[in-house]
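Peer 1: What follows is a predicted structure for the sequence shown.
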Amino acid sequence: MKLNLLTVMLLGSGLFLTACGGSDNKGDNSTTSTNVNADVNNIQNPVVNTPVPYVLEDYDKEYYTVPNAEEGVVMTYKMQGIKGQETQATALVFTPKTEPPAGGWPIVAWAHGSVGVGDDCAPSRNPIVRGGLLPDVHTQKMIDSFVQAGYVVVAPDYEGLGEPSGTEIHPFLHLKSAAYSITDAVVATKSWLGNKASNKWTVVGVSQGGHAALGAAQYAARANMDYKGAVALAPANNLEMIESLSDMA
């Protein structure tokens, strides 16, 4: 792979949450083990219906498109939820314009940072480039660079964020829930794209997503695919300290 995605960057952070958005604060470093025993994903027909185009009527196209992607879609998929039962979740999927190589496009899972806990905060319901005087284009450029290099990018909303029923709660910073949101989204992406996608996958995340990326590394065996590694940027950690500070505040 062109990027050294076997590197795990542990740049610890604390993380505080507001309704839709949050701020990240540095803390102690955290580590995790890899490929512990996990239930293998045996969910039948993991993709629910045909993925729909990622279109936001209230925003100009430049705010939600990825220039080098052939298409961007919102995929509803089945995952094992926090209660140990099958539930539905959503994810963005971006595919390259290039023809798949022999063996298919490798998959990169993008794990987003904190956006909030309400359904309206889900990344699939919002522009990649947030509006304002100084739009943040970093996520868009990163995803664009991946698809330009020939990777499929799947970006899960996480369990309970933007899910179809609108009744489930997002288990914020629950490691196994976040991990399964990622592993099961990767399985669903492979199922949807078939031979166009490779069995090779990796995960990249920041802040809450860095925490989720480490969880996906720990439970990578669940996908039963060719896991290559994780890049965890400023992963949320030292959660006992965060809880204590929250209680004090």
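Peer 2: Yep, it's here. Numbers count the residues shown, from 1 in each chain.

Peer 1: drop to CA atoms for contacts and neighbour counts, all remaining ones
Peer 2: OK.

Peer 1: I'd assumed P235 was in contact with G210.
Peer 2: Yes. Using CA atoms under 8 Å, G210 makes contact with P235 at a distance of 3.9 Å.

Peer 1: wait, is V203 part of a strand?
Peer 2: Yes. Judged by DSSP: H, G, I helix; E, B strand; the rest coil, V203 forms part of a strand.

Peer 1: residues in contact with it?
Peer 2: 108-111, 213, 216-217, 229-231 (CA atoms under 8 Å, 6 or more residues apart in numbering).

Peer 1: alright, now check it against this:
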Amino acid sequence: MRVVHTCQRAVAVVTLSVGAALLMHTVPAHAETPGTLIAEYPLPEGTRGMSNADGTVIEYWMRGSHGTTQPASGALYIPAGTPPPSGWPIIAYDHGTSGLGPGCGGQSDPLAHPAQTIARDEDALLQYLASRGFAVVAPDYLGLGLFDTGTHPYLGIDTEATATIDLVRAVRSAHPELSRTWAVIGASQGGQAALGTGHLQVTDAPDLDFRGTIAIDPESDVEKLASLFGPGTPTPPAIADGFMDLFVSILAGLRATRPEVSVDQYLTPEGRSVLDSVGAMCTPQIMDRVRGLSIGNMLARPLSVEPMPAAVDAYMAVPTGGYNAPILLCINVTDAIVPSPLHGVLVAQLAAAGVDFQTVLGTGEHTQLNPQMWTAIEQFVARIQSSPASGNP
């Protein structure tokens, strides 16, 4: 497997071990165009149980917050064998909640950071997609990979989308065997990211041939809960388990990327202390840090006071119109992490906007796929392959 370098780097990589992948890389001195490859090198054979695909780590430039260009990382899996005449179609996989700090993304170093506590059957899904003849790309997201670029903008839908689109561009620049045809799938945070990607690509990547979005229990409409919280508010018992770490991660990401909001003005000293401490943690450590805390003890002002409501909406709201390709929603009505009424709001909004989407319901835990969902996913990806494929110029 070849090693590709497109920038002058101080680190020469010939082979990759799990330990080496854990080393955080120095941010290159000079940024290049987003979607430009920095480096590519092999993942250990058999990573994620991939027996039918070759895996590589991808380092690339992506668009960060406020128009900046930042280095990022992810993974690429290319099926073994001869590509079809039009090239391997691409599916981007957007992962679920994994933390806020470097190394937490789990894609460029999946063996070292099993931090995604609410993502189910990730390896099986990636193996399935590769077995169906798709090249799979998986971004770590901004700040969660091999470069320390500061606290990850958790649920910041703009950088989730640019991390995905710019990774697709980077891998295509180095691999002529990859097609223009692509789609995106994601679960939980990744479901929200996938929807953001499917929306942004309409104007951001019209040169590519986008075929659709699969979102599994996406973290949608969570921003609508913000106005309910203020000083003294107890954490709702129905969503207490697994919610505090999400709440804290949202505020930490917002504080890091939207300084004009002055998030600290909404926080008690305890709240500021919590946010100060979690910015480089992965999800298991964040969960330990917030155990026993309540929302009300963290807040000095209601989150319904501007500019917070408008800022949160702009930061993380899922677009409800303007899509140009089909959407498959897999939703568990018994989801306790993202309460199912919020998913109901998303479905109603998409329907009102006339979006081409299908919903498949389940009664499992957050991101759990039942047989009906798997059938719908199989049919969705089969339609991508049965349609005339675009070439790879």
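Peer 2: That came through, no problem. These numbers come from a predicted model, not from an experiment.

Peer 1: related to what we said a few turns ago, quick one: which of the contacts of V203 of the first structure is nearest A155 of the first structure?
Peer 2: Of all the contacts of V203 of the first structure, W110 has the smallest distance to A155 of the first structure: 4.7 Å, by CA to CA.

Peer 1: Now do the strand or helix carrying that closest one: which range of the second structure does it align onto?
Peer 2: Assigned by DSSP states H and E, W110 of the first structure belongs to strand 105-111. On the basis of TM-score structural alignment, strand 105-111 of the first structure is assigned to residues 88-94 in the second structure.

Peer 1: how close does that stretch sit to the first structure?
Peer 2: Compared with the first structure after the fit, stretch 88-94 of the second structure shows a mean deviation of 0.3 Å (mean CA distance after the TM-score superposition for the first structure).

Peer 1: and for the helix or strand that the strand holding W110 of the first structure is followed by, what span of the second structure is it aligned with?
Peer 2: In the C-terminal direction, the helix or strand that comes right after strand 105-111 of the first structure (DSSP H and E) is helix 138-148. Mapped onto the second structure using TM-score structural alignment, helix 138-148 of the first structure spans residues 121-131.

Peer 1: Residues in contact with that stretch: which ones?
Peer 2: Taking CA under 8 Å, 6+ apart as the rule, stretch 121-131 of the second structure contacts 48-50, 52-53, 77-79, 91, 93, 135-136.

Peer 1: Contacts only, for the residue most central in space within the first structure.
Peer 2: Geometric centre of the first structure, nearest residue: A111, 3.0 Å, by CA atoms, centre = their mean. Applying CA under 8 Å, 6+ apart to A111 of the first structure gives the contacts 155-156, 182, 203-206, 208-210, 212-213.

Peer 1: If we use 7 Å, what do you get?
Peer 2: 155-156, 204-206, 209, 212-213 (CA atoms under 7 Å, 6 or more residues apart in numbering).

Peer 1: want to throw these into JSON lines with distance to S177 of the first structure and neighbour count?
Peer 2: Listed next are the contacts of A111 of the first structure as JSON lines, based on distance: CA to CA, whole Å; neighbours: other CA atoms under 10 Å:
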{"residue": "A155", "distance to S177 of the first structure": "15", "neighbour count": "28"}
{"residue": "P156", "distance to S177 of the first structure": "12", "neighbour count": "30"}
{"residue": "V204", "distance to S177 of the first structure": "17", "neighbour count": "23"}
{"residue": "G205", "distance to S177 of the first structure": "15", "neighbour count": "23"}
{"residue": "V206", "distance to S177 of the first structure": "16", "neighbour count": "24"}
{"residue": "G209", "distance to S177 of the first structure": "12", "neighbour count": "28"}
{"residue": "A212", "distance to S177 of the first structure": "9", "neighbour count": "33"}
{"residue": "A213", "distance to S177 of the first structure": "11", "neighbour count": "34"}
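
Peer 1: Mind checking which of those residues land in strands?
Peer 2: 155-156, 204-206 (DSSP state E).

Peer 1: Run a quick neighbour tally on the residue in the second structure that P96 of the first structure lines up against.
Peer 2: Aligned by TM-score structural alignment, P96 of the first structure pairs with P79 of the second structure. If you count neighbours by other CA atoms under 10 Å, P79 of the second structure ends up with 23.

Peer 1: Find the nearest non-adjacent residue to P79 of the second structure, please.
Peer 2: In space, and not counting its chain neighbours, P79 of the second structure is closest to A53: 4.1 Å by CA to CA, 6 or more residues apart in numbering.

Peer 1: What separation do you get for that neighbour and Q127 of the second structure?
Peer 2: Distance of A53 of the second structure to Q127 of the second structure, computed by CA to CA, to the nearest Å: 8 Å.

Peer 1: How many residues are close by the spatially closest residue to V345 of the second structure that is not a sequence neighbour?
Peer 2: Spatial nearest neighbour of V345 of the second structure, chain neighbours left out: D221 (7.4 Å); criterion: CA to CA, 6+ apart. Using other CA under 10 Å, D221 of the second structure has 22 neighbouring residues.

Peer 1: Which helix in the first structure has the most residues?
Peer 2: As assigned by DSSP state H, the longest helix anywhere in the first structure is helix 175-193.

Peer 1: Where do the strands of the second structure begin and end?
Peer 2: Counting by DSSP E, the strands of the second structure are 4-5, 37-42, 53-63, 69-79, 88-94, 135-139, 178-187, 209-216, 327-332, 357-362.

Peer 1: can those go into JSON lines with extra columns for distance to Y315 of the second structure?
Peer 2: Shown next, in JSON lines, are the strands of the second structure (distance: least, CA to CA, whole Å):
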{"stretch": "strand 4-5", "distance to Y315 of the second structure": "34"}
{"stretch": "strand 37-42", "distance to Y315 of the second structure": "27"}
{"stretch": "strand 53-63", "distance to Y315 of the second structure": "15"}
{"stretch": "strand 69-79", "distance to Y315 of the second structure": "18"}
{"stretch": "strand 88-94", "distance to Y315 of the second structure": "18"}
{"stretch": "strand 135-139", "distance to Y315 of the second structure": "19"}
{"stretch": "strand 178-187", "distance to Y315 of the second structure": "19"}
{"stretch": "strand 209-216", "distance to Y315 of the second structure": "19"}
{"stretch": "strand 327-332", "distance to Y315 of the second structure": "22"}
{"stretch": "strand 357-362", "distance to Y315 of the second structure": "24"}
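
Peer 1: Can you tell me which of those is nearest to L225 of the second structure?
Peer 2: Per CA to CA, nearest to L225 of the second structure of the strands of the second structure: strand 327-332, 19.0 Å.
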